[in-house]
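1. sequence first, then the predicted structure, then my questions.
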Amino acid sequence: MTLSQADPAMLDRLEAALHAGDSTRSTARLTGAELTPVGVGAMADTFKVRLHWNIPDAGPAGLILKQPAIDSAAAATAASLGAYEREARFYSELAPRTRVRAPRLYGVIDHAGVGFPDTVLLEDLTERHHPGDQLREVPIEDLDRARHQLALLQAPFWEDSATADLPWLHRRLGVPIPSILERMQRSWHSVTDTLAADLPADERECIDRFVASAADWAQLNPGPQTLVHHDLRVDNLLFSDDEIVLIDWQTIGWGSAMFDFAYLIGTSLEAETRRRYEAELLDRHVAELQELGVEWTEADAAETYRWAACAVLMMLVPPISSVKSNPRAVTMFRRMLGLGARQALDAGSLDLLTSRL
């Protein structure tokens, strides 16, 4: 890893953000900072930062800095999607309203000078936590702990109209998605002879059918509405002996309460394991939501889950055409697409979709 020293301008920005976020003593001054790149995010550059203060213990000894990507194309794409502003607003405005375990926010910075924060300064969890591995099945105990965090995220915002009206939340469900059919078909067709060829025939046929109906599926958006992470999978979880932390909030949005649940278990468990545990996990999720003050029944949740079982396909088909040069990504997408197709087949999701259109 390459280590670099923060220049005076960056030191000033870091110090100002930490003071504004009440993360330091008001009289403390930042005398130095070393940055080491971490992570492989597609839309942002992330650094582990070691901080030096003129007063011992005046502020955090280190933090994670997540800022717009140096790659101009990636930064422009993320900015056009509102990803940077959305993540900063989640940490500053919504995270304090829920008990979900996310990294602590130390401060925000308007890195690009566009009038809103696009950079977050976060608690450094790298010493005690390790990232999940999307290429391996998640132990059911860990998956249940992640599901519990989802309940903590959802309950405070359940059917909350004020939150639903926030203009910066991501809308992937219940709204028209421009050119979605064309984009899905182009992406899926591009891997017909490669990634798709490795899937069993019934899984390929399932994805074919879903691609043709994806726009209608997204517009259905059934069930209660609440916050949706939109990418809640093991690669976006940090694990320690005593907790699980949810990260990567650039796609936080509004939609069906079953979307994240279905996506999490669909991408975390092999098909046989999922079949064994999914009903139990769903009932447990509803029970925890009820304990948190939510009114919902297992029967209604199970019906919504049938629709949401296509969440994996909705998330993964559009980007698959861009992963050819990354061996890990190819392996990961192949695995998750197969799991998602099998999940949709087991739930009868496409038959449900046909009956509602």
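-> The structure has been received and is ready for your questions.
2. okay, CA-based contacts and neighbour counts for the rest of this
-> Noted.
3. the nearest residue to Thr24 once chain neighbours are set aside: how many residues sit nearby?
-> For Thr24, ignoring the flanking residues on the chain, the nearest one in space by CA to CA, 6 or more residues apart in numbering is Gly59 at 4.3 Å. Using other CA atoms under 10 Å, the number of residues around Gly59 comes to 23.
4. is Gly59 located within a helix, as I assumed?
-> No. Assessed with DSSP: H, G, I helix; E, B strand; the rest coil, Gly59 is coil; it does not lie in a helix.
5. my guess is it contacts Arg25. True?
-> Yes. In this structure, Gly59 sits in contact with Arg25. The criterion is CA atoms under 8 Å, and the distance is 6.7 Å.
6. overlap in contacts, these two.
-> Overlap between the contact sets of Gly59 and Arg25, as judged by CA atoms under 8 Å, 6 or more residues apart in numbering, is nil.
7. coming back round to it: got a list of what the residue nearest to Thr24 touches?
-> 23-25, 28, 53.
8. these: which two are farthest apart?
-> Across the contacts of Gly59, the longest distance by CA to CA is 12.5 Å; it joins Ser23 and Trp53.
9. how about the nearest residue to Ile320, chain neighbours excluded?
-> Closest residue to Ile320 in three dimensions, ignoring its sequence neighbours and counting by CA to CA, 6+ apart: Ser187, at 6.3 Å.
10. number of residues surrounding that neighbour?
-> By other CA under 10 Å, the residues close to Ser187 number 19.
11. next, the one to line up against it:
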Amino acid sequence: MNYPWHSAQHPGGKPARVQRLLRDASDINIDWLTRTLCYHDTCLPPIAAVACEAVAENHFDFTTRIHLHFQEAKLLPKHLLVKISRPNLRRNLGHMTSALFNREAAAYAELHYHHTCRVPKIYFSANDGDQFNLLMADDGDAFDRNQVLDQHYLPQVRAVLAELAVLHGCFMGTSPASAPRWLVRLRTGAEQIANHFRHGLAQLHSPNLAGVSAELLELLQQLQPLVAPWHRFERQGITITHGDARISNALFSAATANHWRASLINWQFCGLRNPMFDITCLLAKSLTVATRRQYENILLDEYRRQFEQGGRQYSAAEMVSDYRYNLCGPLIASVCAYGLLPEEQKPMTAQLIDRCAQAVLDWQSLELLSQRLKQITPKDY
């Protein structure tokens, strides 16, 4: 299917000459914010004071909340979020960093253009090859991405689920041939991901690593030769997906006492996939194993009803089959991340691997994967 894709597919680009990029939160000041925000509002009132607070950080970047106070007393304070890449990131990770930033910035522009799921308004995005900045509206509170959430966050999961249903329904049937090139295609990175998986699995076999069960290692060993074929397998029902859909990649604001609104952030891995790729990631990573088992089918049914409100059909049988198959996705991604992330983030990633592995075992996903691969010839994948 052909869509009227937004023409500004790479809004990152080079920053304006009058504007410099932030290297850390200490660079944020009234002059920088005034220059930046005047690109969008030439009638911006004078800023009297600026206060910053740390929100989240990871191996790639850190996010800071900015509180603006204006000189006119009658104006309420304004709140923004700025994402700043870590110093020397390009030196450590090569050209992948620019690709991640360009993809995220392009995703925000595309989604605003189509008015799909909620995403923050972007005020400024720039990439000079070594550093990137992303200044956006503050749409709510964020969870710490460096912690595995072990509490009952069903309302927040439901809020993200609703936004994903809108996103997936809007772009269902997207043709890889006509979609923007910056979107991830699973087939093109199959061998590279398989190599990352082998590296991560080797580290999980380390004798110094405690808490990794023999059952888990056996499951991952069985999955290893299937990683590349899983990525090459031609799927039906392709849409634009977030790529790392969990509640720590959303901002939340309370609509009512028991209802939340979610605004999806961190779109570095968005791409063309089956919609269940996002749903498996959300449920397997954002819920404890016990909570997922208790509410999984209820949440899947809620998603299907919301998806079909957009006018597209998704039968329960097809959705369950897609869900079962795509559970391999977050498990593969978590093992790859384990091999790439620094030591201090490995314990958290190991917990996510265990959660994803339990879901794969519950749904016998490897059995379904093996069955599907037997139905096609090697040249097809």
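-> Structure received. All values derive from a computational prediction rather than experimental measurement.
12. TM between them?
-> The pair, once superposed, lands on a TM-score of 0.83 when counted by TM-score structural alignment, normalised by the length of the first structure; 343 aligned residues with a CA RMSD of 3.2 Å.
13. just to revisit the earlier point, that's a helix at the residue nearest to Ile320 of the first structure, yeah?
-> Yes. With three-state DSSP as the criterion, Ser187 of the first structure is assigned to a helix.
14. how close does the corresponding residue of the second structure for it get to His69 of the second structure?
-> In the superposition onto the second structure, Ser187 of the first structure corresponds to Gly200 when matched by TM-score structural alignment. When CA to CA, to the nearest Å is applied, the distance between Gly200 of the second structure and His69 of the second structure equals 47 Å.
15. and if you look at Asp244 of the second structure?
-> The separation that Asp244 of the second structure has from His69 of the second structure, given CA to CA, amounts to 34 Å.
16. same deal with Arg273 of the second structure?
-> 43 Å.
17. could you check which of the two is surrounded by more residues?
-> Just comparing Arg273 of the second structure and His69: by other CA under 10 Å the higher neighbour count belongs to Arg273, 28 against 19.
18. if I read this right, that one contacts Pro176, doesn't it?
-> No. When contacts are counted by CA under 8 Å, Arg273 of the second structure is not listed as touching Pro176 (9.8 Å).
19. got any residues that touch both of those two?
-> With contacts defined as CA under 8 Å, 6+ apart, the residues shared by Arg273 of the second structure and Pro176 are Arg185.
20. in the stretch 1-150 of the first structure, which spans are helices?
-> Listed from the start of the chain, the stretch 1-150 of the first structure has helices (DSSP state H, counting those that start in this stretch) covering 8-20, 72-80, 83-89, 140-154.
21. could you do the stretch 201-350 of the first structure as well?
-> Remark: helices of the stretch 201-350 of the first structure, listed N- to C-terminal, are 201-220, 259-268, 271-291, 298-308, 311-316, 327-347, 349-356; assignment by DSSP H, counting those that start in this stretch.
22. give the aligned range of the third one in the second structure.
-> The alignment of helix 271-291 of the first structure onto the second structure (TM-score structural alignment) covers residues 289-309.
23. again, but for the shortest one
-> Mapped onto the second structure using TM-score structural alignment, helix 311-316 of the first structure spans residues 329-334.
24. mean distance between that stretch and the first structure after superposition?
-> Between stretch 329-334 of the second structure and its aligned stretch in the first structure, the superposed structures give an average distance of 1.3 Å (mean CA distance after the TM-score superposition for the first structure).
25. what's next to that stretch, contact-wise?
-> In contact with stretch 329-334 of the second structure (CA under 8 Å, 6+ apart) are residues 197, 227, 277, 280-281, 284-285, 349-350, 352-353, 356-357.
26. try it again at 6 Å.
-> 281, 353, 356 (CA atoms under 6 Å, 6 or more residues apart in numbering).
27. state the number of residues packed around the last one.
-> Spelled out, it's Cys356 of the second structure. Number of residues near Cys356 of the second structure (other CA under 10 Å) recorded here: 27.
28. now swap in the first one and tell me
-> A total of 26 residues lie near Cys281 of the second structure under the criterion other CA under 10 Å.
29. hang on, Thr174 of the second structure in a helix?
-> No. Assessed with three-state DSSP, Thr174 of the second structure is coil; it does not lie in a helix.
30. show me what it aligns to in the first structure.
-> With TM-score structural alignment as the criterion, Thr174 of the second structure lines up with Asp160 in the first structure.
31. next: Arg235 of the second structure.
-> Pairing criterion TM-score structural alignment: the partner of Arg235 of the second structure within the first structure is identified as Pro222.
32. one more: Leu264 of the second structure?
-> In the first structure, the residue equivalent to Leu264 of the second structure is Leu246, according to TM-score structural alignment.
33. also Thr188 of the second structure?
-> With TM-score structural alignment as the criterion, Thr188 of the second structure matches Val175.
34. name the element its match belongs to?
-> With the criterion set as DSSP states H and E, no secondary-structure element contains Val175 of the first structure; it sits in neither a helix nor a strand.
35. quick one: the closest residue in space to it that isn't next to it in sequence from Gly255 of the first structure, how far?
-> In space, and not counting its chain neighbours, Val175 of the first structure is closest to Gln219: 5.6 Å by CA to CA, 6+ apart. Taking CA to CA as the measure, Gln219 of the first structure falls 10 Å from Gly255 of the first structure.
36. quick check: neighbours shared by the two?
-> In the contact map built from CA under 6 Å, 6+ apart, the residues linked to both Gln219 of the first structure and Gly255 are Leu173.
37. scan the contacts of Gly59 of the first structure and report the most crowded one.
-> Scoring the contacts of Gly59 of the first structure on neighbours with other CA under 10 Å, the highest-scoring entry is Thr24 at 21 neighbours.
38. gap between the residue lying closest to Asp130 of the second structure once chain neighbours are set aside and Ala337 of the second structure?
-> On the basis of CA to CA, 6+ apart, the spatially nearest residue to Asp130 of the second structure that is not a chain neighbour turns out to be Arg90, at 5.6 Å. If you measure Arg90 of the second structure against Ala337 of the second structure using CA to CA, the figure is 18 Å.
39. neighbour count winner among the two?
-> More crowded of Arg90 of the second structure and Ala337, by other CA under 10 Å: Ala337, with 20 against 17.
40. who's in contact with the match of Ser187 of the first structure?
-> With contact taken as CA under 6 Å, 6+ apart, Gly200 of the second structure is in contact with 335-336, 338-339.
41. swap the cut-off to 10 Å and go again
-> Applying CA atoms under 10 Å, 6 or more residues apart in numbering, we find Gly200 of the second structure in contact with 194, 332-341.
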